[in-house]
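S.K.: sequence-free structure coming up:
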């Protein structure tokens, strides 16, 4: 049987961060036979302009990848440099870092509910009530970042060696009070969203895809796990090779792989690995994000009860690096965020970022296959892609090849 395939293009995609594009090959009934999801965001060249700069500049610069999840980039960047130069933050500094990142998750995960509300909630009154709850939750999440990280958005207290300063006892008590209130808002909102999911007409199995998952931790992330368990199996392809030249020439991200296969990262992957969550597909991913909020609220309260507000939170570097490769990993709201850095004499000699959405972009395209193209954006929004973070590739300029890629050949961990 030979199918007469047509191409459906959705560009730009809607209700997501950045500029995405679907190129979908569909049959006569509109069912997707081959799905490609591309980043169309202009490359900004962060990795290039970091080379040669002082190491302290990296967390500041990389937190500007975008405004949705700056703490994860500052954290992964700091850890990459710490592992390159050999400094370990104090225990309570790490607790504060984790708390700051939890605040970001508690702000960012509810924001995804804003983006999917029109898909699942048709009653304007109920949608308005949900938005009020969501905004209250997001406000608390941002406040946690401002207290623990020094600012609601870019969190300047995240430093190489730990956190710039501890919080006060009064601030700790206030955050406990706010997180307790957040839990109440979330329980109501979670029940509302689960009811909306149950009553939706989403096709059974939408977005279920047979790919491996990657996660290093349930909440914060583990550089050690990624370096030992995943990085030795890392490879990547240029998009023109992965998608085909007719499609891939437009894309602005490399295609990351483990053992030659694309992998899913994010809420479902974390719960799959650390909680035995075996559901697949779009709705499983939406529900996993709700469960992650619950987990993070409880962990945030646990950290606040453990935190010694008089303890040191920052260890100053005693070495300025001899060029060793450092790998820093943080579990961002959207999945595993990886930064690699080499530092010599206090200056960056190599830098690379592999944000969460970079891993998920090829998975999103594949997850549309087998269903009508009208569901493609529903699939995409379940992954909540942050496309600007994922864009780290430049190949052509005015039709001429500038260079094959902005990464050097694979370097074994621990070597320059």
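M.R.: Nice, I can see it. Predicted, not measured: the structure shown is a model, and the values here were computed from it.
S.K.: can we go C-alpha only for contacts and neighbour counts from here?
M.R.: Will do.
S.K.: in the stretch 1-150 of the chain, which spans are strands?
M.R.: For the stretch 1-150 of the chain, the strands defined by DSSP state E, counting those that start in this stretch occupy 6-10, 20-26, 32-39.
S.K.: quick one, which of those is nearest to residue 187?
M.R.: Between residue 187 and those, the shortest gap by C-alpha to C-alpha is with strand 20-26, which sits at 32.4 Å.
S.K.: and the angle from the closest one to strand 6-10?
M.R.: Relative orientation of strand 20-26 and strand 6-10, computed by axes from the mean of the first three to the mean of the last three C-alpha atoms, to 10 degrees: 160 degrees.
S.K.: can you list the residues that contact strand 20-26?
M.R.: Residues outside strand 20-26 that contact it (C-alpha atoms under 8 Å, 6 or more residues apart in numbering): 5-13, 32-41, 247, 365, 373, 387.
S.K.: if any of those are buried, give me the ChimeraX selection for them.
M.R.: If you want just the buried ones from the contacts of strand 20-26 in ChimeraX, going by 16 or more other C-alpha atoms under 10 Å, the selection is:
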select :5,10,13,32,33,34,35,36,37,38,39,40,41,247,365,373,387
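S.K.: one step back: just put the strands of the stretch 1-150 of the chain in JSON lines and tack on distance to residue 94.
M.R.: Below are the strands of the stretch 1-150 of the chain laid out as JSON lines (distance: least, C-alpha to C-alpha, whole Å):
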{"stretch": "strand 6-10", "distance to residue 94": "43"}
{"stretch": "strand 20-26", "distance to residue 94": "35"}
{"stretch": "strand 32-39", "distance to residue 94": "33"}
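S.K.: for residue 381, which of these is the nearest?
M.R.: Of the strands of the stretch 1-150 of the chain, the one closest to residue 381 (C-alpha to C-alpha) turns out to be strand 20-26, at 11.2 Å.
S.K.: then this one, side by side with the first:
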């Protein structure tokens, strides 16, 4: 007889999540649901009617872990809507800021999973010291390039507000090389911990499609061409069912009528031929990505022209064209959409990486004992607050109208 196991709130992840798992007599998950319990904040609603310049500033406040990705996707959605392209050096500097965020954020996931893989307290302590040193350097990159370590005010519509100095470029190059020396020790430590882990073979493996637009930075044109024509979304109650869906606070985004996995494994699969599946493959993919991002940061810093212009001022105010901005956040594909008319936002929508991952996490628990559910969840490193932006309230009357990503009424 099927039973239901509920885990709420989930632990060692950002925000408040909930598992509702249907299990058989042996505790094996036959149907897995993962949902957000985070209170809705309504960013997209209060952006409508505001000046277009406000969008990157506001959306970078979605979260304190990955603000540059939201500011970048937001700025690029506005740029796409009004038809402005940043100069080459501005785009490189914007990418470098996001690389700093990846180098800060990816190691944080290792702190969250350490108790799962490293039972020795002293070994955990040594690893955390290394991780925090790396994260500090990542934040320094964001601070120098983005103007602040957290919300990156230099990310503007049209590029980056200012270039960095030649002295700053040389200093950041030293910091990236310092990071690499710390990372080599930490990478070997984590690989050893993964090798020694007694995890069920195939944990978290699934046959859901993978979605990515770029190996590192993100490509709005790839999303528009390859994924957007097949995009659809479902409200929580139809997806989860009445008894579960009334608590959920995220849209269920789909490609070709089903959920997809985004993030490190998806990027490496599409652009590097990485074919491993499951929880451990996702954890290991994140290690590979840190090295890739170090290489790219060093490449940018070696060729960055610190005397070049980094911003192009908009020359139009927009005519309501749907703009799409996509950035590959640490956790996966982050999509922002905007329409700008006469310099003001007439429509706004965000589909952060964890919004895509939430249904995938639930499905990835199926076929394994429920005690492994949070191991699966933590491999995705969900940032649940980023994903939570809407609410549906009904008591027999229409209290609001909801618009889908194409701007039409539902």
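M.R.: Here it is on my side, so go on. Note that the structure is a prediction, hence the values are computed from the model and not measured.
S.K.: coming back round to it: closest to residue 206 of structure 1 out of the strands of the stretch 1-150 of structure 1?
M.R.: Comparing the strands of the stretch 1-150 of structure 1 by C-alpha to C-alpha, strand 32-39 comes nearest, at 11.8 Å.
S.K.: what range in structure 2 matches that closest one?
M.R.: Mapping strand 32-39 of structure 1 onto structure 2 (TM-score structural alignment) gives residues 29-36.
S.K.: tell me if residue 346 of structure 2 really is in a strand.
M.R.: Yes. Under DSSP: H, G, I helix; E, B strand; the rest coil, residue 346 of structure 2 sits within a strand.
S.K.: and for it, the neighbour number?
M.R.: Applying other C-alpha atoms under 10 Å, we find 20 residues neighbouring residue 346 of structure 2.
S.K.: give the equivalent position in structure 1 for it.
M.R.: Checking TM-score structural alignment: residue 346 of structure 2 goes with residue 349.
S.K.: so that match sits against residue 55, correct?
M.R.: No. No contact is recorded between residue 349 of structure 1 and residue 55 when judged using C-alpha atoms under 8 Å, the distance being 9.4 Å.
S.K.: what segments of the stretch 1-150 of structure 2 are helices?
M.R.: Along the stretch 1-150 of structure 2, counting by DSSP state H, counting those that start in this stretch, helices occupy 43-47, 54-59, 67-82, 88-117, 121-146.
S.K.: just checking the distance from the first one to the centre of its chain.
M.R.: Spelled out, that is helix 43-47 of structure 2. 19 Å (C-alpha atoms, centre = their mean, to the nearest Å).
S.K.: by how much does that helix deviate from structure 1 on average?
M.R.: Superposed on structure 1, helix 43-47 of structure 2 shows a mean distance of 0.3 Å to its aligned residues (mean C-alpha distance after the TM-score superposition for structure 1).
S.K.: in that helix, which residues are buried?
M.R.: Neighbour-count burial for helix 43-47 of structure 2 [16+ other C-alpha under 10 Å]: 43-44, 47.
S.K.: related to what we said a few turns ago, now do the contacts for the match of residue 346 of structure 2.
M.R.: Contacts of residue 349 of structure 1 by C-alpha under 8 Å, 6+ apart are 51-52, 323, 341-343.
S.K.: looking at the residues you listed, which has the most residues close by?
M.R.: residue 341 (31 neighbours).
S.K.: once you drop chain neighbours, what's closest to that one?
M.R.: Nearest residue to residue 341 of structure 1 in three dimensions, chain neighbours excluded: residue 351, at 4.6 Å (C-alpha to C-alpha, 6 or more residues apart in numbering).
S.K.: cool, and residue 74 of structure 1?
M.R.: residue 59 (4.3 Å).
S.K.: can you find the partner of the one you found in structure 2?
M.R.: In structure 2, residue 59 of structure 1 lands on residue 56 (TM-score structural alignment).
S.K.: swap in residue 223 of structure 1?
M.R.: By TM-score structural alignment, residue 223 of structure 1 lines up with residue 220.
S.K.: roughly how far apart are its match and residue 402 of structure 2?
M.R.: 24 Å (C-alpha to C-alpha, to the nearest Å).
S.K.: check residue 207 of structure 2 too.
M.R.: Applying C-alpha to C-alpha to residue 207 of structure 2 and residue 402 of structure 2 gives a distance of 31 Å.
S.K.: how about residue 194 of structure 2?
M.R.: The value you get for residue 194 of structure 2 to residue 402 of structure 2, if C-alpha to C-alpha is used, is 44 Å.
S.K.: which one's more surrounded, those two?
M.R.: Neighbour comparison, residue 194 of structure 2 and residue 402: the larger count goes to residue 194, with 17 against 13 (by other C-alpha under 10 Å).
S.K.: wait, what's in contact with residue 318 of structure 1?
M.R.: Contacts of residue 318 of structure 1 were listed using C-alpha under 8 Å, 6+ apart, and they are residue 87.
S.K.: corresponding residue for it in structure 2?
M.R.: In structure 2, the residue paired with residue 318 of structure 1 according to TM-score structural alignment is residue 315.
S.K.: in which helix or strand would I find its match?
M.R.: For residue 315 of structure 2, there is no helix or strand it lies in under DSSP states H and E.
S.K.: distance of it from residue 36 of structure 2?
M.R.: Taken as C-alpha to C-alpha, the span from residue 315 of structure 2 to residue 36 of structure 2 is 40 Å.
S.K.: any idea how far residue 370 of structure 1 lies from residue 242 of structure 1?
M.R.: Distance from residue 370 of structure 1 to residue 242 of structure 1, by C-alpha to C-alpha: 20 Å.
S.K.: so for the two, which residue has more residues nearby?
M.R.: For residue 370 of structure 1 and residue 242, the more surrounded residue by other C-alpha under 10 Å is residue 370, and the numbers stand at 19 against 15.
S.K.: ok, now which ones touch that one?
M.R.: Residue 370 of structure 1 touches 31-33, counting by C-alpha under 8 Å, 6+ apart.
S.K.: what's the mean deviation for the match of strand 32-39 of structure 1 versus structure 1?
M.R.: Counting by mean C-alpha distance after the TM-score superposition for structure 1, stretch 29-36 of structure 2 comes out at 0.4 Å.
S.K.: can you name the residues in contact with that stretch?
M.R.: With contact meaning C-alpha under 8 Å, 6+ apart, stretch 29-36 of structure 2 is reached by 16-24, 240, 247-250, 358-359, 361-370, 384, 388.
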